[in-house]
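> what's the 3D shape of this:
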Amino acid sequence: MRIALLFLMLTLSSFAQGQTRIYKVVDANGNITFTDKPPISTQEKSSAVELNQINISAPPPERARNTSIDNSKPEANIDYDITITSPPDSTTIPMGPGNFSLSASVSPALEYGDKLQLILNGEPYGRPQSTSTWGLTNVLRGAHDLSIQAVSDSGKVLSQSRPVRVYVLRPSKLYRN
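Alright, predicted model coming up:
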C-alpha cells in the first residue's frame, strides 16, 4: 500500500508543475486517493496537498564528440637487450628424450604487460611468459635454432635475441636383441 502511495505521489508530482491543486481524499474505509478535482461526496475527508516547486534547469550544453580519440594505453617501444645464457651456442644435447632447459637475461626488466616468447626454428614455442626460463621437452633430434622475443600485450615484437643453435641427439629407433 505504501509503495503504491509513493508511486502515485511521484507520478502526480511530475505533473504538478502544470496543475494548480492536488487533493488528498480519504474515504469512509480509510482508503487514500489523490486527485486534481475536489471531492463531491461529503462523507469523504479531503485536503489540498501543497507540492514544492519542481526545480527546472536547462541541461548542460552538448559537447562535441571526437571519435578519433584513442583511449588505449600507448605502447612503449622499449628496446630490450635479450641474451640466451643457457645453453650456449652450438651445444649438443646428449642422448635421451630430447629434454633440456633454456634461460635468458633481459635488460631492462620487462614493463607491465610485456612478455617473453621462445622461438624454436622460427615458430613460437608455448605461450608468452614473464619469466626467463623454459623447460623444453621431447625436442626431435637434429639442429634447432632458438631465440627469444620480447612482445607487448598486443603481440607486437619489441626486441629479439641473437639465435642460438643446439644439436639434439636421440635414437631414431629402438633395437632389441
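> hey, let's count contacts and neighbours off CA atoms from now on
Will do.
> how about the helices in this protein?
Per DSSP state H, the chain carries helices over the ranges 2-15.
> hey, which strand is longest across it?
strand 142-151 (DSSP state E).
> now do that strand: which elements does it pack against?
strand 81-86, strand 115-120, strand 157-160, strand 164-168 (3 or more Cα pairs under 8 Å, 6 or more residues apart in numbering; DSSP states H and E).
> looking at those, which is nearest to residue 140?
strand 164-168 (7.0 Å; Cα to Cα).
> let's see this one next to it:
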Amino acid sequence: MPLFIYLFFFGLFSASVYASDTTIYKTIDAQGNVHFSDKANENNKPIEIKINNVFAVPNKSEVNTSQHIIEKKSFEKQKTKIIAYQANINYPRNDMALRSNNGELKVQVKISPNMLSTQKLQLYIDGVKVGKAQHTTTITQQSVGRGTHLLQVYLIDKDKQILHKSPVIRMHLLRANVKR
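The predicted structure is shown next:
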C-alpha cells in the first residue's frame, strides 16, 4: 500500500512538471479563427507562456518596517475617543410634587463626565422640546401648566447630535387655582 501511494504522488507531481514544460502552439485557420494545440504541425507557431506560480516570501530585513510604523501612527491619530456620557435629572426627583403658583420649574441635571464647552442640555417636557439648549446644568422653564409631566434632558453636541438621553422622570406641578 505505501508503494502505491508513493507512485501515485510521484506520477501526479511528474504530470504537473511535464504540463508546465509543455509547448503550446497557435494556429489561425482560413476563417480567421484562432486554435491552440500541444501538437506541432507545419501551420502553427509556438507561443511562449510565462508561468509565474512561484513566489518568494521576503525576509524581515527586506520589509520596509519604517513605512509600516508611519502608517500605524497615522491610523492611531485618526481614532477618536468615544466618551460615554451619563445625564441624570437630580431635581425634581421621580414622582415628586412641586408647588409653583407661577408655573416656574427648575430642573437640575448631573452630567458625568463634565460637559465640554461645545455641548448643551435640551429640556423636554412631555416629549416636547421646550426652550433653547443651554450650557448650564440648571434649566429654568416658565409657565409650566399644572398637573403631571414627564421630564427628560438630552445632552447634545455642537452639531445637534444626541450624545445621551437622561431617564424620563415623572413630576407633579401644583398651582393654586382661583375660582371666580
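> show where the longest strand of structure 1 falls in structure 2, residue numbers please.
Using TM-score structural alignment, strand 142-151 of structure 1 lines up with residues 147-156 of structure 2.
> about what we covered before: turn the helices and strands packed on strand 142-151 of structure 1 into TSV, including mean neighbour count and distance to residue 47 of structure 1.
Converted to TSV, those look like this (neighbours: other Cα atoms under 10 Å; distance: least, Cα to Cα, whole Å):
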stretch	mean neighbour count	distance to residue 47 of structure 1
strand 81-86	17	84
strand 115-120	22	74
strand 157-160	18	77
strand 164-168	19	94
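> which one of the ones you listed lies nearest to residue 92 of structure 1?
The nearest among these, by Cα to Cα, is strand 164-168 at 4.6 Å.
> equivalent range in structure 2 for the closest one?
Residue span in structure 2 matched to strand 164-168 of structure 1, by TM-score structural alignment: 169-173.
> the matching stretch vs structure 1, average offset?
Once fitted to structure 1, stretch 169-173 of structure 2 is off its aligned match by 1.0 Å on average (mean Cα distance after the TM-score superposition for structure 1).
> so which of the helices and strands packed on strand 142-151 of structure 1 gets nearest residue 6 of structure 1?
strand 115-120 (57.8 Å).
> so how far is the closest one off the chain centroid?
24 Å (Cα atoms, centre = their mean, to the nearest Å).
> ok, residues contacting that strand?
When contacts are defined by Cα atoms under 8 Å, 6 or more residues apart in numbering, strand 115-120 of structure 1 is touched by residues 124-132, 144-153.
> what range does that strand cover in structure 2?
Counting by TM-score structural alignment, strand 115-120 of structure 1 corresponds to residues 120-125.
> also stretch 26-40 of structure 1?
Under TM-score structural alignment, there's no match for stretch 26-40 of structure 1.
> follow-up on the earlier one: in a markdown table, list the helices and strands packed on strand 142-151 of structure 1 along with distance to residue 175 of structure 1.
Formatted as a markdown table, those follow (distance: least, Cα to Cα, whole Å):
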| stretch | distance to residue 175 of structure 1 |
| --- | --- |
| strand 81-86 | 33 |
| strand 115-120 | 30 |
| strand 157-160 | 42 |
| strand 164-168 | 19 |
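> which one of those strands lies nearest to residue 104 of structure 1?
Nearest to residue 104 of structure 1, of those and by Cα to Cα, is strand 81-86 at 4.2 Å.
> read off where the closest one ends up in structure 2.
Counting by TM-score structural alignment, strand 81-86 of structure 1 corresponds to residues 86-91.
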